[in-house]
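> just coords:
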């Protein structure tokens, strides 16, 4: 199989898609499992094929169904291979002959002839994709009036955002790296940028972090030596923000592997935090904090621009499970504040069960978000909460979907 040039990447992409669509695994997990051993370029190609297939899955299936007399089952191997072949030609500018040569090698016998016939018919017809991906019907119902705008924001992978250790150097780094800044301490670069090769990376001057993901920590302001708990902290972007803003940070997460990344980033940036491996549901802290940032585990549907697997593997069951977990952690965290202490709760989810509905049940005194705390073009909700989605700041490249709310404990 590996004798055909480019085949290992396609074989890995096929396995990745099967893991996401049939077993409900994340694309990141699937990539680690099935792309290991590939060259860097083949691994990138496998990820790109799988990502674009998932991003345009509904529309790719519509093309396939329009060219077959009998509908292929959703989990049929020929359907997935056809999805990949079409995604390569229509989204990744792969020549049709290369898509055929590598795609058909993944099939045998009748399925191979079927895939060849359907693909050839579609390419001869000049079949194409719409300008905007079609969302699965369940998402249109869940996301309501924002669904159309969000879909438009998913047409292309997002740009690269970085967060700066020193906000006063924003203009310098934007100029040196050839990017734009949408907020102090933020620089946005074109997608496809090789992070490790950029100036300032090895020196620890910045780290990769979506603009929306940086907003919850910004809501805590300057630390001035006060103590903050970063709960569910890994992989560590918010810990780095808080440490750079002068907080004495305690970072807690139960994932040792993800904490390793946090420690690596602390070492690279020269920032400091106390790192604790513990489960927030069972951990019994001996201290209280002046501030707590709870970026709670969630379905991560707000990250659909760069993780299109969430469009297809997240449903009511996963949302309900995550909401129950968030409520349990939130209830515990509210008791760990010092008098007058601040709590920020955040999730990278577009689901109200994981955002607005969680905030509505917190009994602490609201500390509303103000307009001047947010990048230009974003405004707090009527409740004083923060809600972003991928369609916001679209002219500047968009941002992830996030929810955040803030409270103070009575003095």
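Right, received. Where do you want to start? These numbers come from a predicted model, not from an experiment. Residues are numbered from 1 along each chain as shown.

> all contacts plus neighbour counts: C-alpha atoms, from now on.
OK.

> Not counting sequence-adjacent ones, nearest residue to the most centrally placed residue in the chain?
Nearest residue to the geometric centre of the chain (CA atoms, centre = their mean): residue 303, 3.1 Å. Distances taken as CA to CA, 6 or more residues apart in numbering place residue 400 nearest to residue 303, at 5.3 Å, with adjacent residues excluded.

> got a list of what the one you found touches?
210, 211, 212, 213, 302, 303, 304, 305, 348, 388, 389, 390 (CA atoms under 8 Å, 6 or more residues apart in numbering).

> Pasting the second one now:
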């Protein structure tokens, strides 16, 4: 019961208050035992992955539509996620759902669940993408790519780890019962309680999506060189750069996120200079031969790990995000030394935040070397747009 109550609260914070699941999870489950924490997360995550299809079932069995933010709808989402995805017995599904609606529309909830069970309701083979995003992507991506994206939404992704010492890749892959796709990387099947993994406390690795690793690699050999890492927190790319021997200056405007980065540096024994500042107001005291700008964005490419992003975000936000990204890229270009390299990246699938930002930055003294788009389901991990620029030598 406690786990399901926590899962309902998680859905409320994510879908009604617009917060990320990672942001609210620890606070909502801190009083629960580890098994109940895991169940609460599993229920909420499955409800978010299959949100469109669960709502379709709820609406098909309701005499009148429930408001999107109604507690009864949240309870039904969690109940059906447990029943249809985690195979909770029907009697337990109904009993726990009704207990979560003390003083609420219990008869309605019971009727919806009983009807769906009586009619043998099922979910589709792959989850349905939200209309606002599906309509955009259908015009841009091949049907096979869209199917792969739906499969990625419905599948719990593996856990990717980056190693402090790439020479230990084979030994850590063996110790963690994982596989390595490239030196310095280990992938473990399914979601993991990372804090319980051997090696974490002594700083042998950190969690970092495999696609995010590719962003850093586009800078080339940074060993012994000054690198400016902008919008750096929570720090996976900063750690990757530091582990490669770069002298990193990491800048982020969020103090609480920078605190997390500093904690990761302390745990791994890696070093970087950290600066809490808004890069649109900050000014460095030197030029850099390498700059990485992983700009804040809609994050639509991260839905395999953060399924709530497709519900929290809407295409109407894109113009504002794109304008800020353009400003960041233009300002960053001023800090690149002659002959230097700048990588601009967003974990977004939207051209407004990728190709169009690059086009609008023409004339900033940068030569575009390459662009690439990584898609969730067919690429190495999350979806990314990556652009690599160079500045002419003196």
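Thanks, I have the structure now. Predicted model, so just to flag it, every value in this text is computed and none were measured.

> how about the contacts of residue 400 of the first structure in a markdown table, adding distance to residue 37 of the first structure?
A markdown table is the format used below for the contacts of residue 400 of the first structure (distance: CA to CA, whole Å):
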| residue | distance to residue 37 of the first structure |
| --- | --- |
| 210 | 29 |
| 211 | 32 |
| 212 | 33 |
| 213 | 31 |
| 302 | 30 |
| 303 | 27 |
| 304 | 27 |
| 305 | 27 |
| 348 | 31 |
| 388 | 38 |
| 389 | 36 |
| 390 | 33 |
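
> What about these, which are in helices?
Counted as lying in helices by DSSP state H, out of the contacts of residue 400 of the first structure, are 211, 212, 213.

> Neighbours of the first one, how many?
The one in question is residue 211 of the first structure. Residues contacting residue 211 of the first structure under the criterion other CA atoms under 10 Å number 22.

> Please look at residue 258 of the second structure and residue 252 and confirm they touch.
Yes: with contacts counted by CA atoms under 8 Å, residue 258 of the second structure reaches residue 252, the gap being 6.6 Å.

> Now list whatever residues contact both of those two.
Counting by CA under 8 Å, 6+ apart, the shared contacts of residue 258 of the second structure and residue 252 are 232, 233, 276.

> Need the counterpart of the first one in the first structure.
Read that as residue 232 of the second structure. Here residue 232 of the second structure is matched to residue 233 in the first structure, going by TM-score structural alignment.

> can you tell me how far that match sits from residue 244 of the first structure?
15 Å (CA to CA, to the nearest Å).

> next one: residue 295 of the first structure
Applying CA to CA to residue 295 of the first structure and residue 244 of the first structure gives a distance of 18 Å.

> Settle it for me: which of those two has more neighbours?
Legend: neighbour count by other CA under 10 Å for residue 295 of the first structure and residue 244, higher for residue 295 (24 against 21).

> So residue 227 of the second structure lies in a helix, does it not?
No: going by DSSP: H, G, I helix; E, B strand; the rest coil, the assignment for residue 227 of the second structure is strand, not a helix.

> how about the nearest residue to residue 57 of the first structure, chain neighbours excluded?
Spatial nearest neighbour of residue 57 of the first structure, excluding adjacent residues (CA to CA, 6+ apart): residue 83 at 7.3 Å.

> Going by secondary structure, that neighbour is in what exactly?
When elements are assigned from DSSP states H and E, residue 83 of the first structure belongs to helix 77-91.

> That helix vs the second structure, average distance?
Compared with the second structure after fitting, helix 77-91 of the first structure has a mean deviation of 1.2 Å; criterion: mean CA distance after the TM-score superposition for the first structure.

> which residues in the second structure does that helix match up with?
Taking TM-score structural alignment, helix 77-91 of the first structure hits residues 71-85 over in the second structure.
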